[in-house]
Each structure stands twice: as structure tokens, then as C-alpha cells.
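Enquirer: coords below, sequence missing:
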């Protein structure tokens, strides 16, 4: 018998037992739908996490003071162990540096007319946007002259603009940070949440000199002190070498002896990117395994249905064997019937899964990704389940003795 004849016979049998076939197909369809949905949501989550890390910059280094001791008590260092001179030395002495941006910050109340908002006030330099791959949506960033003269100008994050101006243009308006008036000269593009869940748009950027003079007040204790600094490398593959050189420069700047640990921390975002990607991949894998259990249940249902079909069609099997059908013909017939059931269920599950994922993405504004490889994997798994589930009933049918089969009926 040709495989086309096997297929036509299988479809005819499936149509003849429509209700039973539909219930069997339903189990496979639910399993494939679950697998497609889980993989789509998991891949979307992974893509979102990687985008968030990428928005920070995979070639970006973050330097901050380490824990320091004062009178035998350990405390988190801020203004004492990292200075603008340290960052300048890094810029001049370490190769492969694209840009640097020292920063200070404080939580402060931002006021416009009768509205106010508590936000992160960040004093930084104009290169901060270059380092963070951030753009200005309206207006402009403050320039070097405004930085050197400690001008009272501000660039708002999107969250701050919406809270204070409620659709009104912020450019050119005067806000107050504490009791100090600032002129709004720009509004940043939306950045979204950081990998840690912080709203990156809830901030106000002002010149570093202005922040230290008017807001933070660090100039009264140590003029060059900063809270942290961002440094961008020109090649992501040179991150480790750059960290080594930066460490040497900072230890020399701080006059640290060999037996004393670093009083600073250099964070590499590539490790964060890899760890978060591994976490989301593991989560997706285990959720897909749980979803695949429904496929196994569907396979057991198919095996049960096919065993019942063998008993019901005993006379047919005996008659076909008596007319010259071989063991292979009978075996292939039942295997193809089982595979047809799972293929129909798998295709239906793919359609339902894509629709369900699209609805979730639209209604919940949740990122999802359905790749062709995921669809092929889900459908292939369904077909494999059908093949395995139909194998034992097919062997049982092919081994029936034709005389006993005819006599039994």
C-alpha cells in the first residue's frame, strides 16, 4: 500500500468516528496551546529583560565607593572615596574609554505651581546621555558653559514631566527643587523600568556643579566628591582589561597599599545580562516542561483510543490480512491514524496558541515573542507524541492472527 492510501484511510476512519476523534484531538490541542503560550511569554520576558539591560549599555561600567571604616564601624561610602579627579585620571590614563560621567544624587521635592513630586535629583555632566544611550525628546541637554557656571537649568524625565505638567509643555517653565528655582530646558525620551524595577524616567537632571552647590551640598565637605560614575568602553570585548586598568588607576589615586582592599566597586553589566538571561531561560524551560505534561496526557489518551480501535476493528484487520495485507501494512495504518490525530490537534493548538498570546499581549501590554522555531518545536513534539502513542497499538494490531481475528468476530 502507498502512504497516500494509508493517509486517505486514516482520514476516513477519523471522520467516521468524529466525536471520539474530536475529544482526542482536543487533548493534544490544549497541550500544544499551553506550550506555545508558555514559550511565547517566556521568550518575550527574556527579550524585555535583555532590552532593559541593553538600555543601560552592555559596554558600560558603573563605579561607586565601597564600604569604608570610620572609628572601627563599617559604613557605606559616598562622598569620601570617589572624586571627580579620580574620573579624570581614568579618562586620561585608561585606554578604550569613550566617555565618563561623574554624578551625585538626592531625593528631592520638585514643585511647579500647585503641583509637586518627589523625585531623584541627579547632578551629572552632558555626557551622561551619551553613556546611557539616552536622547532628549523635547528641548536640549545642558551644555559645558552651564555646567561650568553652575546654571540653574534642569532636564526632566518623562514621569516627572507628566506628574507636574499634565500635558502642558514643560520647556521654558520654572520649577523649584526645594527652594531653588530651575528653568526646564529639556525633557528626556521614555526609558522605562530598569532591570531592578526602578522607574528610570522618574528623575531630574541638573549640572553636577549646580547640584553640589545648590542641592547636595557636598562642596562644603569635599568639593571633588561624587556618589558614582558611569564609564563607557569602546569595545565590549575589552571590558575585563578596562576594569583591570581602572582598578590600578584608582588604587594609585587613593594611595592604597597592596595589603589593603579596594575602597571602590566596579560593576560590569555583562554579568547582570548573562545572569538575568539564564534565569529567564530556566524559567521558560521549566514552565514549558510543565505545559508539556498535557501533551503526554494527550498521548496517553490517543494510545487508549487506538487500543479500543484495534478491538473494534478486529474483523477488518483479519479480513485485510486474509486478502494479502502484510504486518507492515496494518502497523503503518494505525501509526498514521495516530499521527494524523496529533497533527490535526497540533495545528489547531498552534492557531489557538498564537491567538491567545496575541490577546494577552494586546490586553495586558505584555511582551511576547512567537518564533518559527517555537512553532516547529511545538508541532514536532505533538507529532512525536502521536508516533510514540500509536506505536504499541499498531504493533498489537499487526500481530493479530487473521484466523483468530475473523473467528473472534
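Expert: Nice, I can see it. The structure displayed is predicted, hence computed values, not measured ones.

Enquirer: all contacts plus neighbour counts: C-alpha atoms, from now on.
Expert: Fine.

Enquirer: Give me the residue at the spatial middle of the chain.
Expert: The centroid of the chain falls nearest to residue 46 when counting by Cα atoms, centre = their mean (2.4 Å).

Enquirer: these two touch, right, it and residue 283?
Expert: No: Residue 46 is beyond contact range of residue 283, at 9.7 Å (criterion: Cα atoms under 8 Å).

Enquirer: The longest helix out of those in the chain packs against which elements?
Expert: Ranked by number of residues, the top helix in the chain under DSSP state H is helix 269-312. Of the remaining helices and strands, those touching helix 269-312 by 3 or more Cα pairs under 8 Å, 6 or more residues apart in numbering; DSSP states H and E are helix 18-56, helix 327-364, helix 372-398.

Enquirer: try this one next to it:
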């Protein structure tokens, strides 16, 4: 069973999800305790005022202080923190799984959600975990059959419940992300081509403006390969600097997102940074080769006489 509410510790408070469970929940979710302990059988059966909290809630309320054994206020009653869960991160929907507090299910039923007079032991949802290699379609059909039997639903009656398969949700999200990534790749490709054409035009203008300089260099012994290398290096440096500026902007947005909630935040991977700068340099080589080749093929006499 679950609800939302304010959690208060000292002069700090935090709004989070309050869930009522028993210890089997941690087995199904494969969610180990990082510090402290699980609920005892007596605490679960009696509806004791104890809590296990997620890493996000711990950091918001306690910071660097010790959380185990501390008393916090959940809505209108106090509970003692007995355990802290390992950080789990975001789920398939992008929600923070660590922003949560768990109490014995009887405690939540008695103190928060209230008791259903027609069915005092009713719950709002059940989480099920399948063993590796099991047939999910068969498991879903058996769950549906059992729930219909327990809830005494007639053969021709509609289900009074919904079964959600997380693997299907993840697969749908992966397909959506694949479409988004493909679209993003096309946009990035067009941007690179447009940027590359811009670099090529800049280099062609540079070759034209520096024609006499090229002729002078050739007159004092520079080889065509030297001229080619000079303009290629300039093109590579120009594109590399552009890639570096882009990486710095990405770092800025990630920093603002992670620390101040501006934007989505994220993680910067060193391999991706190196790949992006390297790809920028490749664009410089690809689109800078023609202007550099044009510069290297100039005749020294014609270049010196150029106005």
C-alpha cells in the first residue's frame, strides 16, 4: 500500500512516497539493505512504528549524519529509522526509486491509508518477480486465473484488476528511445554537414586571402605537402576547438541539471568526450582537405603576383 506525505526531521522536511510492505518486497525487487536491518516478524505483525528509507531521502534529511536509530515524523506520528537501502537510481519511467520510505504494511494501513471495513487485509498492489527463464505469458495467465478465483469474479465478468508486465514497459521505452536516438542522429548529421561546409568556405576564403603568403612560402622552399599540412592543421584545430566548446557547454548543462535542477542533468562519459572531439577533428580533415589541396597546387609565381 502506498501514499504520499511529508517526512520531518528536526527543522527539515521532505515530501516523498510512503509505502507499506513486508520483507518479501526487498526480495522481489532485489534491493539489499546498505545499512541497518529489515523489519522483524514482530514489527510486521504488530504494525510497529519503524521505517526503512531510500538513499535520496536519507541524504535530504540527514546529509552526512547517522540516520540509523533516529526518530522522524511521518505525517502525524513518529517512527524510528532501522534501515537504509542501497541506491537504486531511476526506474524505467525515469522516476527516482531512492526517494521513498517503507513502513510495515499494517502500520501504513492503520495510520495512513485507513482500513477497508469490507476487506480489512486488502492491498492496492502486489509485486511479483519471476525466476530467470520462466515463461512470462504463462505466469501472467496463472496470476489472472488465481486473482479471478480469489476475488470470485464470474466466468463472463470483467477483471477488477490490471497486470502490468515491467519487461513490456521497458521494451516499449527502448523502442521509443531508439526512434528518438535515430532522429537525433539524423539531426546531428545534418548539423555536422552544414558545419563542415561552413568550415570549408572559411578555409577557401583563408586560402584566397593568403595567396601571396603561400607564394612567398613556396618561393623560400616550402613544398606543396607543407602547404597542405599547414591548412589541414588549421582546419583540424578550428573544428577541434568547436568540439571542445561544445563539450564545455555540455558539462555546464549537466552541472546545472545535477546540482540546481535546471534541465535534465546527466552523466558525462570520458570516452564520449574523446569521441566527440575526435569526430570534430575528422570533420576538419574531411572538409578542410579540398581548400588545403587547392592551396598546395598554387604556382609560386602566380601566387606572388596575386593582388
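Expert: In hand now; what should we look at? As the structure is a prediction and not an experimental result, all values here were calculated from the model.

Enquirer: Aligned to the residue nearest to the centre of the first structure, what sits in the second structure?
Expert: Using TM-score structural alignment, residue 46 of the first structure lacks an equivalent in the second structure.

Enquirer: separation between residue 46 of the first structure and residue 215 of the first structure?
Expert: According to Cα to Cα, to the nearest Å, residue 46 of the first structure stands 39 Å off from residue 215 of the first structure.

Enquirer: quick revisit: distance-wise, check the spatially closest residue to the residue nearest to the centre of the first structure that is not a sequence neighbour relative to residue 73 of the first structure.
Expert: Among residues not flanking residue 46 of the first structure along the chain, residue 280 sits closest, at 5.5 Å (Cα to Cα, 6 or more residues apart in numbering). Between residue 280 of the first structure and residue 73 of the first structure the computed distance is 39 Å (Cα to Cα).

Enquirer: For these two, indicate the residue with more neighbours.
Expert: Using other Cα atoms under 10 Å as the criterion, residue 280 of the first structure and residue 73 rank with residue 280 on top: 18 against 8.

Enquirer: give me every residue that touches that one.
Expert: Contacts for residue 280 of the first structure were tallied using Cα atoms under 8 Å, 6 or more residues apart in numbering; they are 42, 45-46.

Enquirer: re the thing from before, ok, which of the helices and strands packed on helix 269-312 of the first structure comes nearest residue 63 of the first structure?
Expert: helix 18-56 (13.9 Å; Cα to Cα).

Enquirer: Any idea how far that closest one is from the middle of the chain?
Expert: Distance, stretch centre to chain centre, for helix 18-56 of the first structure: 15 Å (Cα atoms, centre = their mean, to the nearest Å).

Enquirer: try stretch 217-237 of the first structure
Expert: From the chain centre to the centre of stretch 217-237 of the first structure is a distance of 29 Å (Cα atoms, centre = their mean).

Enquirer: Which of the helices or strands spans residue 126 of the second structure?
Expert: Using DSSP states H and E, residue 126 of the second structure falls within no helix or strand.

Enquirer: Any idea how many residues pack against residue 99 of the second structure?
Expert: Using other Cα under 10 Å, the number of residues around residue 99 of the second structure comes to 23.

Enquirer: isn't it right next to residue 54, touching?
Expert: Yes: assessed by Cα under 8 Å, residue 99 of the second structure is found in contact with residue 54 at 5.7 Å.

Enquirer: Tell me which residues of stretch 104-111 of the first structure come out buried.
Expert: Residues 104-105, 108, 110-111 are the ones in stretch 104-111 of the first structure that count as buried (16 or more other Cα atoms under 10 Å).

Enquirer: Which of those residues fall within strands?
Expert: Judged by DSSP state E, strands contain the following of these: 104-105, 108, 110-111.

Enquirer: which among the residues you listed gets closest to residue 223 of the first structure?
Expert: residue 104 (11.9 Å).

Enquirer: the helices in the stretch 51-200 of the second structure, which residues?
Expert: 55-62, 105-108, 136-150, 166-209 (DSSP state H, counting those that start in this stretch).

Enquirer: and the third one with helix 166-209, angle?
Expert: Helix 136-150 of the second structure runs at 140 degrees relative to helix 166-209, counting by axes from the mean of the first three to the mean of the last three Cα atoms, to 10 degrees.

Enquirer: if I pick residue 178 of the second structure, what's in contact with it?
Expert: Counted by Cα under 8 Å, 6+ apart, residue 178 of the second structure has zero contacts.

Enquirer: Alignment lookup: it to the first structure.
Expert: Using TM-score structural alignment, residue 178 of the second structure pairs with residue 278 in the first structure.

Enquirer: Check what contacts stretch 143-157 of the second structure and list those residues.
Expert: Residues from elsewhere that reach stretch 143-157 of the second structure (Cα under 8 Å, 6+ apart): 159, 163.

Enquirer: Check which residues of that stretch are buried.
Expert: 144, 148.
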